[in-house]
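1. Just to be clear, the model below is a prediction. Sequence and coordinates:
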Amino acid sequence: MAGHAMNKAIRTFARPLLMLPMLALLAGCNMGGGGNASSQDATQGDLAGARIGAPFTLTNQDGAATSWDDFKGQYRLVYFGYTYCPDICPVDLQRIMQGFAQFEQARPALAAKVQPMLISVDPGRDTPAVLKTYVAAFHPRLIGLTGSPDQIAKVAKDFAVIYNKEESAGASDYLVSHSRTPYLFGPDGQPIALVPVDDPGTPDVDEGAPDKVRAFLEKWVK
């Protein structure tokens, strides 16, 4: 699916499912860029009241079953992507986890309440062993989650993430287009706000700088 068609699909999918600003769904990897939602008041994030998230059980990078409810009482920083992503995913993860590391250094007790996780949208290639090497490159507390194609499809639907495997005739490799939605959930499992990421459409503004991720976490993690 081309980027234009995927963006249209995202808009169609999002309207009946979520009470979200349109900027909450961003194009990822080979799909191009998008904006980052910024309208947050002092008490509620831009995802307050959105119907995002549901219990799941997937497999972590060590091959162990890991459930959403394992993290009850913790903030959950959730990024959907995949290890073979050539551009957006690794940059987003690097900057988000750099910001998290800054937050961890400045506010270790609060950072201990946050569990960062990468949920793969490429279960065919992202085995636990592949994820283990990948997530370790970003931060020791980042966990990677994968599962069967059916499991990932259900989790993606529950978390309002759209993805599509893009294959070319005669090619053995492929890309996965997916919506770019890094979420922060609260200790009760309810969505709070979108984690800052850079918008390629505004080259003069660095919305996803690590210090902005740190400021974001300082604002919402209590």
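-> Alright, I've got the coordinates. Residues are numbered from 1 along each chain as shown.

2. drop to CA atoms for contacts and neighbour counts, all remaining ones
-> Will do.

3. Just confirm H178 is within a strand.
-> Yes - counting by DSSP: H, G, I helix; E, B strand; the rest coil, H178 falls inside a strand.

4. Hmm, it is touching A160, no?
-> No - counting by Cα atoms under 8 Å, H178 does not reach A160; the two are 10.6 Å apart.

5. ok, the two, which is more surrounded?
-> H178 (27 against 20; other Cα atoms under 10 Å).

6. how far away is that one from Y82?
-> H178 sits 10 Å away from Y82, going by Cα to Cα, to the nearest Å.

7. And for A50?
-> Plainly put, A50 is 25 Å away from Y82 if you go by Cα to Cα.

8. ok, the residue lying closest to S67 once chain neighbours are set aside - how many residues close by?
-> Excluding the flanking residues, the one nearest S67 by Cα to Cα, 6 or more residues apart in numbering is T57, at 4.1 Å. Neighbours of T57 under the rule other Cα under 10 Å: 18.

9. A further structure is provided below for comparison with the first:
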Amino acid sequence: MALAEHERFVMSANFKLFASLFAPLLLAACGNAPSDNPMPAPPLYDSAVVGGFDLVDTQGKQVLDSDFAGKYQMIYFGYAYCPDVCPFDVQRMMQGYNLFTAEHPDLAGQIQPIFITVDPDRDTPDVVAEFTANFSEDLIGLTGSAEAIEAAAANYFAYYEKLEENSEGGYLMDHSRSGYLVDREGQPMALLSVEDSAQVVATELETWVR
């Protein structure tokens, strides 16, 4: 799929996905949840968000989403050269992870946080390793070819776009910001509001991780 076509597809699909999944949830939140059903159905189940990736880690080793079978995954798409968004989003994601695992040490080893770059031209394995090391030794960083990144982003309906280069050849990447929580079978189950706060992330983990 051409990049421009992919972008239109992802933006359109994202809008439809959010409208169909989260409008009902917002309406439901106005009422009282049944006391005998404390856990709602994961909002991404039975959606077009299928998940899956075939990338490489900071050692250049191939990594598949199936390598994490039996664990939950927290996934964020961003890039290491991001000046003012990704560092704070990833920080909130990892702080939320730390809050949750402090309260549930028995589940600490059952969740794998993952950072996937959307800027493979600059984010080599070494660059990704340096970026993820700023946040936690538990955070895995992944990169790959442009085609592999495009395929992974499409599987999660994650949007990204390279913006115009400046006179020195530098550029920014526009991209969606939500994180994704993936269940033990590799199925995306919910979005993680990493743009909000660490506590919101921890609360979302509290809702879904068992």
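-> Ah, there it is. What you see is a predicted model; the values in this text were computed from it and never measured.

10. how about the counterpart of the residue nearest to S67 of structure 1 in structure 2, what does it touch?
-> Structural alignment (TM-score structural alignment) places T57 of structure 1 against D54 in structure 2. Counting by Cα atoms under 8 Å, 6 or more residues apart in numbering, D54 of structure 2 touches 62-65, 148, 152.

11. tell me which of the residues you listed is nearest to S12 of structure 2?
-> A152 (17.2 Å; Cα to Cα).

12. Break down structure 1 into its strands, ranges please.
-> 26-28, 57-60, 65-67, 75-81, 114-120, 143-146, 163-167, 174-180, 183-185, 191-194 (DSSP state E).

13. residue in structure 1 matching D174 of structure 2?
-> Mapped onto structure 1 by TM-score structural alignment, D174 of structure 2 lines up with S177.

14. Sorry, slip of the keys, the one I care about is V118 of structure 2.
-> The equivalent of V118 of structure 2 in structure 1 is V121 (alignment by TM-score structural alignment).

15. need the contact list for the residue lying closest to V213 of structure 1 once chain neighbours are set aside.
-> Spatial nearest neighbour of V213 of structure 1, excluding adjacent residues (Cα to Cα, 6+ apart): G99 at 4.9 Å. By Cα under 8 Å, 6+ apart, G99 of structure 1 lies in contact with 209-214.

16. same thing but at 7 Å, please
-> 210-211, 213-214 (Cα atoms under 7 Å, 6 or more residues apart in numbering).

17. And A50 and Y82 of structure 1? Which one has more around it.
-> It is Y82, of A50 of structure 1 and Y82, that has more neighbours when counted by other Cα under 10 Å, with 26 against 17.

18. Which residues are in contact with the aligned partner of that one in structure 2?
-> Aligned by TM-score structural alignment, Y82 of structure 1 pairs with Y79 of structure 2. By Cα under 7 Å, 6+ apart, Y79 of structure 2 lies in contact with 86, 117-119.
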